[in-house]
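**Student:** Sequence isn't available, so here's the structure alone:
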């Protein structure tokens, strides 16, 4: 499947292809969340959903939600807590050693502002770099980048890029502290 650029129109052949993948993956998501599974089985089902092998060092707690799945890319040693939602049609890229708290929503899709086009979609990829930590109930909006070693405090709404080695908090998220290296 080719990567989405910037927008998608309802009723096009490309949109229909997305719907076909989505129908298949929603069955897998339901299977994942509605029956007991081992950690290995969870990774295997999520690998089917994302169409990429999930590394054995990654742990995903259920329930796990995604609206598409095949544009979600997970690094190694990632921890995803329960009830997290990934709206990944526009691409979500998660680096190594990332921690994602419960009830986190990461979205790479938005609807257009013009009322006549409201059901049409715009895509902007989200990048979460190595060693980032997203607390509970965080929302990450389309097109944002969370830098290496950054921390997003619980309940924050990320609407702008988060620099590496910083802590952000609030709605919208703002820098509250710089992380200093310790030796």
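**Tutor:** Arrived safely, thanks for sending. Everything numeric in this text was worked out from a predicted model, so none of it was measured.

**Student:** From now on I want contacts and neighbour counts done on CA atoms only, so please keep to that.
**Tutor:** Will do.

**Student:** Against residue 19, how distant is residue 157?
**Tutor:** According to Cα to Cα, to the nearest Å, residue 157 and residue 19 sit 28 Å apart.

**Student:** Structure two is appended below for comparative analysis:
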């Protein structure tokens, strides 16, 4: 088990489509174990493989939900069919989202309230469930990572401008930036998981 550095926006692996997993083997089990360790150390509720520099279609989560889905899990080669997001402006308090690859920042974003999720577990058994509410948001956020998108790429014009400004102020947006959970100061300033840091 190894905690891995989390790469920050601007790292190429975050901005391209991840490749499908083609072997359900010991290397995949090790990757997912490391992802759990890293997610926990970062106080996140989700982590996609590209966030630790691995361009494969895998993500993990740790989130209580009302959908009958285990609170902790991993999905390989997932496919999501989300409900359409409402067209009204996001609420700057209720719709705020964060990302471990845009550490310490958070911005509001509307997402669909439901998402159908299919894929495979670490052993290659098929998974299929429906996610709702914040759990659906988590699924959509992590799935976006596998397709080369960060949540800041989906913000409306007002919040996108603020996000671009923050990223520029941090000196991000180019390769070579990362942070180490459990070693570097927690960028979100908390010691326990927060439902908004994905």
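**Tutor:** Thanks, I have it. Note that the coordinates shown come from a computational prediction; the quantities given were computed from them, not determined experimentally.

**Student:** Tell me how the two chains score on TM-score.
**Tutor:** Laid over one another, the chains give 0.27 as their TM-score (TM-score structural alignment, normalised by the length of structure 1), with 93 aligned residues with a Cα RMSD of 5.9 Å.

**Student:** more neighbours, residue 157 and residue 19 of structure 1?
**Tutor:** Neighbour totals were compared for residue 157 of structure 1 and residue 19, and residue 157 leads with 22 against 13 (other Cα atoms under 10 Å).

**Student:** So which bits of the strand or helix carrying residue 45 of structure 1 are buried?
**Tutor:** Applying DSSP states H and E as the criterion places residue 45 of structure 1 in helix 39-50. Residues of helix 39-50 of structure 1 classed as buried: 42, 43, 44, 45, 46, 47, 48, 49, 50 (neighbour count, 16 or more other Cα atoms under 10 Å).

**Student:** Reformat those as JSON lines; add distance to residue 74 of structure 1.
**Tutor:** As requested, the buried residues of helix 39-50 of structure 1 are exported to JSON lines (distance: Cα to Cα, whole Å):
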{"residue": "42", "distance to residue 74 of structure 1": "14"}
{"residue": "43", "distance to residue 74 of structure 1": "11"}
{"residue": "44", "distance to residue 74 of structure 1": "13"}
{"residue": "45", "distance to residue 74 of structure 1": "14"}
{"residue": "46", "distance to residue 74 of structure 1": "10"}
{"residue": "47", "distance to residue 74 of structure 1": "10"}
{"residue": "48", "distance to residue 74 of structure 1": "13"}
{"residue": "49", "distance to residue 74 of structure 1": "12"}
{"residue": "50", "distance to residue 74 of structure 1": "9"}
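
**Student:** quick one: which of those is nearest to residue 174 of structure 1?
**Tutor:** Among those, residue 50 lies closest to residue 174 of structure 1 (Cα to Cα), at 31.6 Å.

**Student:** So what's the residue count around residue 84 of structure 1?
**Tutor:** Using other Cα under 10 Å: residue 84 of structure 1 sits among 24 other residues.

**Student:** What of residue 127 of structure 1?
**Tutor:** By other Cα under 10 Å, the residues close to residue 127 of structure 1 number 22.

**Student:** One more: residue 144 of structure 2?
**Tutor:** 20.

**Student:** which SSE is it in?
**Tutor:** Short version, using DSSP H and E: residue 144 of structure 2 is in helix 133-146.

**Student:** Go through that helix and flag the buried ones.
**Tutor:** 134-146.

**Student:** Switch these over to JSON lines; also include distance to residue 98 of structure 2.
**Tutor:** Listed next are the buried residues of helix 133-146 of structure 2 as JSON lines, based on distance: Cα to Cα, whole Å:
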{"residue": "134", "distance to residue 98 of structure 2": "13"}
{"residue": "135", "distance to residue 98 of structure 2": "14"}
{"residue": "136", "distance to residue 98 of structure 2": "15"}
{"residue": "137", "distance to residue 98 of structure 2": "11"}
{"residue": "138", "distance to residue 98 of structure 2": "10"}
{"residue": "139", "distance to residue 98 of structure 2": "14"}
{"residue": "140", "distance to residue 98 of structure 2": "13"}
{"residue": "141", "distance to residue 98 of structure 2": "10"}
{"residue": "142", "distance to residue 98 of structure 2": "12"}
{"residue": "143", "distance to residue 98 of structure 2": "15"}
{"residue": "144", "distance to residue 98 of structure 2": "13"}
{"residue": "145", "distance to residue 98 of structure 2": "13"}
{"residue": "146", "distance to residue 98 of structure 2": "17"}
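
**Student:** ok, those vs residue 33 of structure 2, which is closest?
**Tutor:** In terms of Cα to Cα, no member of the buried residues of helix 133-146 of structure 2 lies closer to residue 33 of structure 2 than residue 142, at 16.9 Å.
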